[in-house]
Structure formats: structure tokens, C-alpha cells
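K.L.:
I'd like to go over a predicted model; first the sequence, then the structure.
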Amino acid sequence: MAGSTQAVCNGARPKIDFSYFGGAESFTEGKRSLRRTTVVSPSETDDGVSNPGPPQDPTDFLWIMTEEPHRSRRMAIMKAHPEVTKLMGYEPLTKYVVLVVVSLQLYLAVCLRHTHPLSFGFLFLAYAVGGTANQNLFLAIHEITHNLAFKGINANKALAVFANLPIAVPYSAAFKKYHIEHHKHLGEDGIDTDLPTNFELLCLNNVLGKTFFATFQIFFYALRPGFVRMQTPTRWHLYNLVAQLIFDYILVRTFGVRPLLYLLFSSFFAGSLHPCAGHFIAEHYVWDGLNQETYSYYGPLNILAYNVGYHNEHHDFPSVPWTRLPALRALAPEFYDVLPSHPSWPMVIVNFIRDKEVGIFARAKRIAKSSEAKHGSSSSDRE
């Protein structure tokens, strides 16, 4: 403190520790980027300050031969804390949160029916409120995909279709199968559609490309699965499509096109340069020379995002609902507090764009386990 005061008195600017803001330091030419992730409980192998490993090769993904870490950690936690099973099960609160957020979006959409879509007020509400609300609905569908809103599978699927309505584009039915594959085949090339493609690595592996990717993330996540592997349509794909088309038609027929534009803008902003959208990059991109595939975030934005920041915890125990993920972490701190995590979602986006050590390439990939998983589907997947 005295040093900072003396620097000010001498006319020099005091040195600011930008690590409090998630690592917002300026580039230092010729030197590595500073540490971007933090560790609650530093250890001999990771002090939480220095980079644990050398920079990753920016010309290719991080190919690994080991099994994904979540199954083994789940087994270890269940052995050490068998009471963890009490945290599993559905969460009745979810359906009420979905109802409130859907109602809010419909109310705002109708209120803006006389406002020009390119006016400041329209765009501000679509970004600040609509983007946050639709991101919340994206993550509600994520939660419901794991059958954590109701006991019955069909009730969960119906709620997902309902939560999809303000998003304005049908996707909840397709998301379910792709996301379950993401859990079962984490990082497997040609199966896990959360992974960037080689085309993305080739075209977007620079500051301009990463800026484009971060701005239009929503389109990459929407279109990429179709290029990687197509799904066999089910009756729920049809229900999702028909319900969304009827909803959009009634909305436009009754109130004009502007309410629908508000919802579409909200969905775009939710998957663009939005504070909550940082979770897309934060969850599975590799940082700081680590071989770690999944990262958590424990900050306040979890309140708006179904605690999706507790991402290691979620992948370890997908059957634990959002309201109990903090309890899961508190139950097993010896497993989670030693894992590097992100201090800030917004700074994840900033650092992803500008850091030379992190980019489209910074994802762990592994060879697919079986051709059956890569090219086929079980009968249960089709229901």
C-alpha cells in the first residue's frame, strides 16, 4: 500500500493487479500470457499462479489417449462420500423458473411491438434482458435434457419444448441427443459435436477469426452438429418443430413481426459477446498449459445460469440438479478445490480472443471408442 502511495506521489502510475479481473493484463511481447485460471487450494503440483505446462501447439488440437476424467472421479467421490446419492434427483423448482422466464420474454416481446427493431431501446432490451433470459432458457433446456425437472421422461421433454418457445427456433429435441453424447463421449472426434471442426481450426485460428467465432457462437453450435453427424428424427423432433412454428405464426399474426424479431435478437445475443455466453468457452477449452478438459466457474453469474458454472461437478454427476451442485462441491472439496477454475466468464471471452496461447485449437480430443457410437444409434436414442 505504501509503495502504491509513493508511486502516486512521484507521478508514476501504481501497478494494478489485474488478476482480480480474470487476467486482463496487456500482452508483454515475447513472454507467455499470465495465468488465467485459479486454484482454491494450491498444491505442490499447481501453485495457482504459474503456468503448469508449456503452451499448446497452436496448429492442432490436444490429442490425448487417457479416459475422460469424470467417470473415475465420480467413482472416487462415491467411495469417499456415499451420501452423495442423496443429492441426486429432480428439482421441482425448475418448472416454475421456466414459467417465469418464458412469461417475461413474451411480455417484453409484446410490449415492443410498436418499437423499431434497430432503436437503442429495442436493442438494449434484447441484449441486456432478452439475451440473459434466453441464455437462461438455453440452460433450462440443458437441465431438462438430463430429466431433472420431472420424474417422467415425457414430461421433461414437453417442458423443454415449452422452454424453447421464446428462443423462436426449434432445437430442444435435437439438443438432447447431442448433449447426452457429449457426456458419454466427451472429446471423442466425430461424436462430441461440442468440439470445433478442423475447418474452424484452419479458418478461425487468429484474433479476427476468434472474434468472429465469439460473436457468432450461436450459429456454430446450431449448425456444426449437422455437419459432424446427423440425427435420425424422432416424434419429439416433430413436436418441437410444430409447436415452434405454431407459436411463431400466432405471435406474428397477432402482434406483428417485431415481437418475433425481439426473441430472435435475444437468442443471438445470448450466444454472442454476452457475459453469460462466456460459459460456452469456459467449460471445455484448455488453458494455461493444462491437460484439464473441463473447468468450473463459481462466480455470481451462476445465479442467472442454472449453476452451469459448476461444470466439473455437473459432468461428474449429471443426475444432480442445479440447485444442489454447490452442495456437491461443498461435500467433496478435496476433489474440486484442487482443480483450476475460471474467476470470470466475461474475461474468458476477452482472453480467448486476444491470447496467442488459447484459440480454436485449445480443445482436448480423443479417438472415438467405437464405430457403433460414431455411426449408429440405439433404439432408446430414437424415442
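P.N.:
Sure thing, it's come through. Residues are numbered from 1 along each chain as shown.
K.L.:
use CA for all of it now, contacts and neighbours both
P.N.:
OK.
K.L.:
what is the burial count for residue 220?
P.N.:
15 (other Cα atoms under 10 Å).
K.L.:
cool, and residue 87?
P.N.:
Neighbours of residue 87 (other Cα under 10 Å): 16.
K.L.:
my read is that it contacts residue 322, right?
P.N.:
No - the criterion here is Cα atoms under 8 Å, and residue 87 misses it with residue 322 at 10.2 Å.
K.L.:
so residue 120 versus residue 126, what's the distance?
P.N.:
10 Å (Cα to Cα, to the nearest Å).
K.L.:
what's the answer for residue 102, then?
P.N.:
Taken as Cα to Cα, the span from residue 102 to residue 126 is 14 Å.
K.L.:
who's more crowded, these two?
P.N.:
More crowded of residue 102 and residue 126, by other Cα under 10 Å: residue 126, with 28 against 21.
K.L.:
list the contacts for the more buried one?
P.N.:
262, 263, 265, 266, 269 (Cα atoms under 8 Å, 6 or more residues apart in numbering).
K.L.:
residue 229: neighbour count?
P.N.:
15.
K.L.:
now do the contacts for it.
P.N.:
190, 191.
K.L.:
likewise for residue 281?
P.N.:
Taking Cα under 8 Å, 6+ apart as the test, what residue 281 contacts is 348, 349, 352.
K.L.:
and it, what helix or strand is that in?
P.N.:
Using DSSP states H and E, residue 281 sits within helix 278-282.
K.L.:
here's the one I want to compare it with:
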Amino acid sequence: SGTQPKGLEPRPPTPMTWRMVGVPAPVFPGFEFDILDRVPSEEKPDSIWHRDRARAILRAHPEVRELFGHEPSTAAWCVLAASLQLLLAFVAGFWLPWWGAILTAWFIGAPLNIVLFQLAHECDHHLVFKSSRWNRWLFTYTSLPMFFLGHHTWWIDHIIHHNDMSAPKDFVMRRRAVYLGMRHLPPLFVPYGAFVCVTQFLRTGLGLLLYLVTSLLRFRATPSDVSLAVLGDVHLVSGYKKEKIEFWAVAYPLISLAIFGALWWLAGWQAILYLAVSQVFFTGYLHPYCLGWVLAISHVHNRDRFQPTASHYGKWVNLTTFNAGLHVEHHDLMGIPWQQLPKLRRLAPEFYEDLVPLSSYIALALRFTFASSDRFISLFDTDTVNLTRRLITRAQKRQA
């Protein structure tokens, strides 16, 4: 039976609204915000923890600054990985039966999406080129095979995740809230990713239609706030304007649809099936390794003390994912590219020796999925209590 975590009062289910459909980290009613809202320090303790660590590391080891910079060679890996995923889609379309496409997606496609995610993440942090435009176009090609039309939102959301980590505007915090709140319907057995992918296509279609209509009515090509709110989300509109990438919110899904349409025409529906199922497995459905990785980057890692992030130091994991396991190091100093990130721990070992690492993504996924209610609370009680309290406090302040 479900034991109520101490300090929490029972709350009625959160009602769904249209704006929550088709987004991977929905904004719940009562917790609305704008992406440019200023967040006080007390509302983002996880971000402050990493900020203080970064300052201490740089004071103690000024030589760490030499690790910062750009790595243009990453572009070759981006093109290679994305092209490989598209090539596998062609193989699935021409030579594999439908069940072969699904098996290939499980064994190769889903783990390869982790690679694409990590490489696109490097572009998002401007760690490949000095030019924001070139990074953004490389991000576009790298993330296209992941079969999600809304990846353009990540360009805005992800940096906020670093600067305001653990605040309600942090999309990872909202995703973590979904995982913790739905733990009796775990992602390992419920294909949430499939629902988000399908509804994202519908949402994008509506957004593009609104863009066409509002542009004709206004005699302006610039996307209206209404179309941006549907293509991205209401809270992101000001972010698109600040970054001056309103057109990209239209261009990204159009390019994606063109690529998927061409792929279907050239290689058939099984090529699309391969990409779609790879994305669903990537979100953790029937794939413990991917689910454990998603939980880890969502900061769900069963710690018994305050440690917002955790790293996985497995050589094979980091070798095959471009050091995606070095999560603490990345959040400490996000200006260090993946090639240089292992050197940070070697230069400043005293800042990492006392932290609790992750030993296995699969073990984390299985603990999260199969733990009894009491065991789940003992493993994830800190996550559940602190997260829910912060959400409720923020909502009460806004309603006051």
C-alpha cells in the first residue's frame, strides 16, 4: 500500500489542460511562469550548490580554466552519428522485417539516441563552434533523427536548467515530478514517450497552421505569440524573442517533417517505425539502461544526502556516450567540452572523492520500478518531499 511521505498532505489529481499535451515536461496548472522570470537563490538550491562548487574549484585550481573552449572536431561526430541513425532507418526500410526494425531499435537505435542527445547537448552549450548560428544548425541535424519535432524548445530550456536548477522553471524538475508522481505506472512499462511523440506531431501541425493563418492575417512572416505558444509552450515565447530565434521554431519542425516525409517515400514506413520506436525505447520504455540514464539526468538517483547530481564513471558507458556519465562535472563547469571533462576530476580530485557516484543505470531503473512503497520512500524520500514542497510553496506565493 502507498505510505504517505512524511510532511506531505494528500492533494487532488492535477487536471490536464491543452497546453500540457505534446510536451515532455508539462507546466502544471498553478505553477505557471515565464522563462525569463528571475529566480531567487532560495528557490534554486541545486543550482547554488553547483555554483559554489564551481567557484571553489576555480579558486583552488586556476589551471582548470585551460579546459574551457570549443571543440570543432565534435562536428564530425555529430554528422557521423546522425547519418548512421538515418542509414539504419534506410536499412530497416529496405531489408528488415517490421520485428527486425523493432529489435534493431532496441539494441542499437535507443542507445544511439543517447549519443545524439549528448552531441546535440554540446551544440546547445556552444561548445563546438564559436558561432551560435553554426551550433544551432549542427544541433538541428544532430537531433533530427530522434523523431521529436519539439527539440527546438531545448535550445532555450536547457540553459535555464543549468542557471535555475531545481526551480519550478527548470524543465528537468517538472519531468522529475512526473516520474515521482507516476511511480506506480513506471516508464519502464508505460510508453509515455509514444504518447508525447504522437501528440507532439499533432501539436506541431496545429502550430504550423496557426503560423500560416496569423502570418497571412498580419501580413508578417514573424511567428505570432499564439503560434509560438503552440509550437513550443506559452512560457517559452519570451525566450524565443530574447534569443531572436522565432523563425527556428517554425523551421525546425518543417525540416523534420521534410526529412521524415522523404524517408518514408524513399524507404517506406518501416524506416519511420525504426526512428519512432528508437525514440520510445530511448525514453525508457522496456529499456532499463535508457530509463536509468534518463532518471540519472533527471536527478533521480536515490541519494541519502543532499547531492543534486551524480556521475557514472564506468569506462564503457562514457566511452560510448561521449562522457555523458560525467554529470556532476558538467554541471559544475558547463563550459568544458566533453573531450576535456575527465581532466576536471583529475585536476580537482578532492571535490569529487566524497560524492556518491552511480554504479549502474540498469540497477537504478530496476530499483525505481520494482521497489516496494516503503523501500521507494527510503530511496527517493528526499527527492519526493523536497520537490513537492518547493512546487507547493511556489504555487502558494503566486496565488497570494
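P.N.:
Happy to help now that I have it. Owing to the predicted nature of the structure, the values given are computational and were not obtained by experimental measurement.
K.L.:
redo the contacts of residue 281 of structure 1 as JSON lines? Include neighbour count, distance to residue 62 of structure 1 and secondary structure.
P.N.:
Formatted as JSON lines, the contacts of residue 281 of structure 1 follow (neighbours: other Cα atoms under 10 Å; distance: Cα to Cα, whole Å; DSSP: H, G, I helix; E, B strand; the rest coil):
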{"residue": "348", "neighbour count": "24", "distance to residue 62 of structure 1": "19", "secondary structure": "helix"}
{"residue": "349", "neighbour count": "24", "distance to residue 62 of structure 1": "20", "secondary structure": "helix"}
{"residue": "352", "neighbour count": "23", "distance to residue 62 of structure 1": "16", "secondary structure": "helix"}
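K.L.:
pick the one among these closest to residue 63 of structure 1.
P.N.:
Each of the contacts of residue 281 of structure 1 was scored against residue 63 of structure 1 by Cα to Cα, and residue 352 proved nearest at 19.8 Å.
K.L.:
now do the same for that closest one: its match in structure 2.
P.N.:
Under the alignment (TM-score structural alignment), residue 352 of structure 1 pairs with residue 368 of structure 2.
K.L.:
ok, back up a step: list the ones among the contacts of residue 126 of structure 1 that fall in helices.
P.N.:
Counting by DSSP state H, the contacts of residue 126 of structure 1 place 262, 263, 265, 266, 269 in helices.
K.L.:
report the separation between the fourth one and residue 130 of structure 1.
P.N.:
The one in question is residue 266 of structure 1. For residue 266 of structure 1 relative to residue 130 of structure 1 (Cα to Cα), the value is 5 Å.
K.L.:
now the second one
P.N.:
In this structure, residue 263 of structure 1 and residue 130 of structure 1 are 7 Å apart, going by Cα to Cα.
K.L.:
these two: which is more packed in?
P.N.:
Set side by side, residue 263 of structure 1 and residue 130 show more neighbours around residue 130, with 30 against 26, by other Cα under 10 Å.
K.L.:
part of a helix, is that one?
P.N.:
Yes - counting by DSSP: H, G, I helix; E, B strand; the rest coil, one finds residue 130 of structure 1 located in a helix.
K.L.:
circling back to that earlier point, in structure 2, what range does the helix holding residue 281 of structure 1 match?
P.N.:
Counting by TM-score structural alignment, helix 278-282 of structure 1 corresponds to 292-296 in structure 2.
K.L.:
which helix or which strand is home to the alignment partner in structure 1 of residue 117 of structure 2?
P.N.:
Superposed on structure 1 with TM-score structural alignment, residue 117 of structure 2 falls opposite residue 138. Assigned by DSSP H and E, residue 138 of structure 1 belongs to helix 131-145.
K.L.:
centre of the chain to that helix, how far?
P.N.:
10 Å (Cα atoms, centre = their mean, to the nearest Å).
K.L.:
which other helices and strands contact that helix?
P.N.:
Secondary-structure packing of helix 131-145 of structure 1 (3 or more Cα pairs under 8 Å, 6 or more residues apart in numbering; DSSP states H and E): helix 93-111, helix 153-164, helix 172-184, helix 258-270.
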